[in-house]
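Peer 1: I would like to see how this sequence folds:
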Amino acid sequence: MVLLEVLDTGPGKRPAAGEVPLVSVVLPAHNEGEGIRRALETIAGVLRACGVTFELIVVDDGSRDDTFAEVQEAAQRWAWVRGLRFSRNFGKEAALLAGLRAARGKAVITIDADLQHPPGVIPDLLRLWRDGARVVHAVKRDRSTDTGTARWRARVFNGLLSRFGRIDLQNASDFKLLDRTAVDVLIERLPERGRFYRGLAQWIGFAQASVPFNVAPRAAGTGKWSLLGLISLATTAILSFTSAPLRIVTLLGLVTLVFAAIVGTDALISWVLGNNAAGFLTLEFTMLILGSFIMISLGIVGEYIAKIYEELKGRPTYLVEQSVGFDDEPPAV
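Peer 2: This next block holds a predicted model:
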């Protein structure tokens, strides 16, 4: 594959409208004003060393700090910076989708703006792409920079989804390279709004490869993921890729049937032997078990109904309030 000359046209000057960069890099960002400039400079330096034309697309997911102001300033200085700002916080999955839709490159790299995904891995991603891989996953080899709680949450989350969703997400991350063919499939052929990017990138198939990396310390700021946010993402991921939770309802029904058979047999034996059947305590215990199983079953079914409801409403996945560096207005849904 012939490599193109590095593109850096100076402050304020835009590339020609028909010019297509070889590599697009998408950076979802939420309250990353402290470190976004450093991230742009670091990633651009790595791509220059690779000798490729490139663009960096920052998707500001409704930040409350000066993240987008920093992106606007960077876009005035460097022609390879483009930015989108959401009207509010729509979540990382929406930011990734917006970046993929806006990307023009023959290959698209998604990477976190806090530099915990080390840009030094990008040459390995490009090498495997040139060798024929359509999807290249950067897989976490070492999470020593995470807290023990964060490592435990990630292990439980990835383990559950790998087991029930039948896709291998052990140590998976959103740090990936996608060929243009894979990007087009993700944005055109998969219309669902409740998305789970790292799972979909595996689900689509094509020739895939992986590169291990060590999670780096944050360049600036603090982590943005809350426990509730992770639970919401895990719920979306599991419901999107497997119907296994619905089978739990059937399992609970079978457990209830077995429990009822045991209690009924005990009562029948007591009646035949002329003994008093177990009384109030047994009845109370039975009602509590049945009530718990019923509520759990309703909750599982309700989650699936809620996801169906969200899809049927057809609301936009995100809304773009501002953009910078685009010749035309970027997609708003």
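Peer 1: for the rest of this, base every contact and every neighbour count on C-alpha atoms.
Peer 2: OK.
Peer 1: tell me the secondary structure at residue 55.
Peer 2: Secondary structure, DSSP: H, G, I helix; E, B strand; the rest coil: residue 55 is strand.
Peer 1: help me confirm that it comes into contact with residue 80.
Peer 2: Yes. Under the criterion of Cα atoms under 8 Å, residue 55 makes contact with residue 80 at 4.5 Å.
Peer 1: pull the number of nearby residues for residue 248.
Peer 2: Look at residue 248: counted by other Cα atoms under 10 Å, it has 15 neighbours.
Peer 1: kindly apply the preceding question to residue 223 instead.
Peer 2: 11.
Peer 1: against residue 113, how distant is it?
Peer 2: If you measure residue 223 against residue 113 using Cα to Cα, to the nearest Å, the figure is 11 Å.
Peer 1: how about this one, so we can line them up?
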Amino acid sequence: MNPTNDHLSIVIPVYNEEAGITETIDVLENYIANRLETYELIFINDGSTDNSAKLIRAASERNANVKLIELSRNFGHQIAITAGLRYASGDAVVVMAADLQDPPAVIPAMIDKWRAGYQVVYGKRVSRAGDSLIQRFMAASFYRIFRAITNINAPLDTGDFRLMDKQVVRELRKMDEPDPFIRGMVSWVGFKQTSVTYERQERQRGSSKAQRKGMFRLAVDGITSFSALPLKLPAWLGGLSMLIGLGYLIGAAFTGLTTLKFLVFALFFLTGTILVSLGIAGAYLFRIFNAAKQRPLYVVAKASGFSSKQQSVLTFKTNSKPTPSHQARQ
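Peer 2: The predicted structure is shown next:
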């Protein structure tokens, strides 16, 4: 792979980053100037109410590598990343934060892994400077809970800072999910993945936009998108309630069954029956939910030995989804 032929896209979601966006642009422009690859910097203004968009627009006018997508309102961090991925044209795409907490100095290590054959290279944090003890605990707990209750082999202690090959990005574009959880989606599509470790920097300018409410909502979106546990939980609790009721009835039979004891048994048993019924309904509901998301049944990384006619028959129709540029012309 010739480095001079590689074209990379760097996707940066932005929300009210006026205080530090100029420095971010300068740092990234200096990084690009010292690299052999060609780059495009795609900033997604997610409904900022400050001068972030104005500053990026000024940079775009003097540097053709700087591009700006302006969303009509604040749609959220994950939607902003999704928009950036759909506009990216690079052979590989890097997603990073606008506050330089994800240092561009890590990108060359990601590129080296990519050239070695890996299609997803995510940044794994060995430290989180500037984060409170509560934030670190919440983040560490979420990743471990998410991995335990889903069938997704999601990496621990990672965020959205990662490099993805264009083949991975192409698969992500097919997934039109209203509440995307990019980290989970990248793990779900598979491909050859690895990590590079780095120390997350402390924010130098501006304030963090990642509030606890937003972090909680992101965690809920991730769990409900990839796990049936919340819907199956009533069935498990119902089964436990029925067992407690039966155990109580057996114990009462030896000590003397009274009307009150029978009513206690009936309460536990009927409550358990209702919860089990809800759990069964939830299992069916999750199947409907999965079907509604219209994720592909599987993702093909490579196929060999087939004729071109067979390949065209086997290729999903979703491969031909229009790109943003095509949609603009329609």
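Peer 1: just after whatever helix or strand residue 292 of the first structure lives in, pick out the following helix or strand.
Peer 2: Residue 292 of the first structure is part of helix 280-313 when elements are defined by DSSP states H and E. Per DSSP H and E, the first helix or strand lying C-terminal to helix 280-313 of the first structure is strand 320-324.
Peer 1: residue range for that next one in the second structure?
Peer 2: Alignment of strand 320-324 of the first structure against the second structure: no match, by TM-score structural alignment.
Peer 1: repeat that for stretch 37-45 of the first structure.
Peer 2: Aligned by TM-score structural alignment, stretch 37-45 of the first structure falls on residues 22-30 of the second structure.
Peer 1: average offset between the matching stretch and the first structure?
Peer 2: Mean deviation of stretch 22-30 of the second structure relative to the first structure after superposition (mean Cα distance after the TM-score superposition for the first structure): 1.4 Å.
Peer 1: buried ones in that stretch, by neighbour count?
Peer 2: 22, 24-25, 27-29 (16 or more other Cα atoms under 10 Å).
Peer 1: equivalent analysis for stretch 193-211 of the first structure, please.
Peer 2: In stretch 193-211 of the first structure, counting by 16+ other Cα under 10 Å, buried: 193-202, 208-211.
Peer 1: how far does it sit from the chain's center?
Peer 2: On the basis of Cα atoms, centre = their mean, to the nearest Å, stretch 193-211 of the first structure sits 10 Å off its chain's mean C-alpha point.
Peer 1: where in the second structure does it align, residue-wise?
Peer 2: Using TM-score structural alignment, stretch 193-211 of the first structure lines up with residues 178-196 of the second structure.
Peer 1: hmm, who's touching that stretch?
Peer 2: With contact meaning Cα atoms under 8 Å, 6 or more residues apart in numbering, stretch 178-196 of the second structure is reached by 78-79, 82, 106, 109-110, 113, 117-124, 152-154, 159-160, 168, 171-172, 218, 221-222, 225-226, 299, 301.
Peer 1: weed out the non-buried ones from those residues.
Peer 2: 78-79, 82, 106, 109-110, 113, 118-124, 152, 154, 159-160, 168, 171-172, 218, 222, 225-226.
Peer 1: filter those residues down to the ones in helices?
Peer 2: Assignment to helices by DSSP state H places the following of these there: 78-79, 82, 109-110, 113, 168, 171-172, 218, 222, 225-226.
Peer 1: between those, which is closest to residue 72 of the second structure?
Peer 2: Ranked by distance to residue 72 of the second structure (Cα to Cα), those are led by residue 79 at 12.2 Å.
Peer 1: spit out the contact partners of the closest one.
Peer 2: 179-180.
Peer 1: what's it aligned with over in the first structure?
Peer 2: Using TM-score structural alignment, residue 79 of the second structure pairs with residue 94 in the first structure.
Peer 1: would you map the helices across the stretch 51-200 of the second structure?
Peer 2: For the stretch 51-200 of the second structure, helices defined by DSSP state H, counting those that start in this stretch occupy the ranges 52-62, 77-87, 107-115, 133-149, 166-173, 182-189.
Peer 1: show me what the longest one is packed against.
Peer 2: The helices and strands touching helix 133-149 of the second structure, judged by 3 or more Cα pairs under 8 Å, 6 or more residues apart in numbering; DSSP states H and E, are helix 212-226.
Peer 1: the helix it packs on vs the first structure, average offset?
Peer 2: Mean deviation for helix 212-226 of the second structure: 1.4 Å (mean Cα distance after the TM-score superposition for the first structure).
Peer 1: looking at it, residue 161 of the second structure is touching residue 122, isn't it?
Peer 2: Yes. With contact defined as Cα under 8 Å, residue 161 of the second structure counts as touching residue 122 (6.2 Å).
Peer 1: separation between the match of residue 79 of the second structure and residue 50 of the first structure?
Peer 2: The spacing between residue 94 of the first structure and residue 50 of the first structure, counted by Cα to Cα, is 29 Å.
Peer 1: now do the contacts for the equivalent of residue 119 of the first structure over in the second structure.
Peer 2: Matched by TM-score structural alignment, residue 119 of the first structure corresponds to residue 104 in the second structure. Going by Cα under 8 Å, 6+ apart, residue 104 of the second structure touches 27-28, 31.
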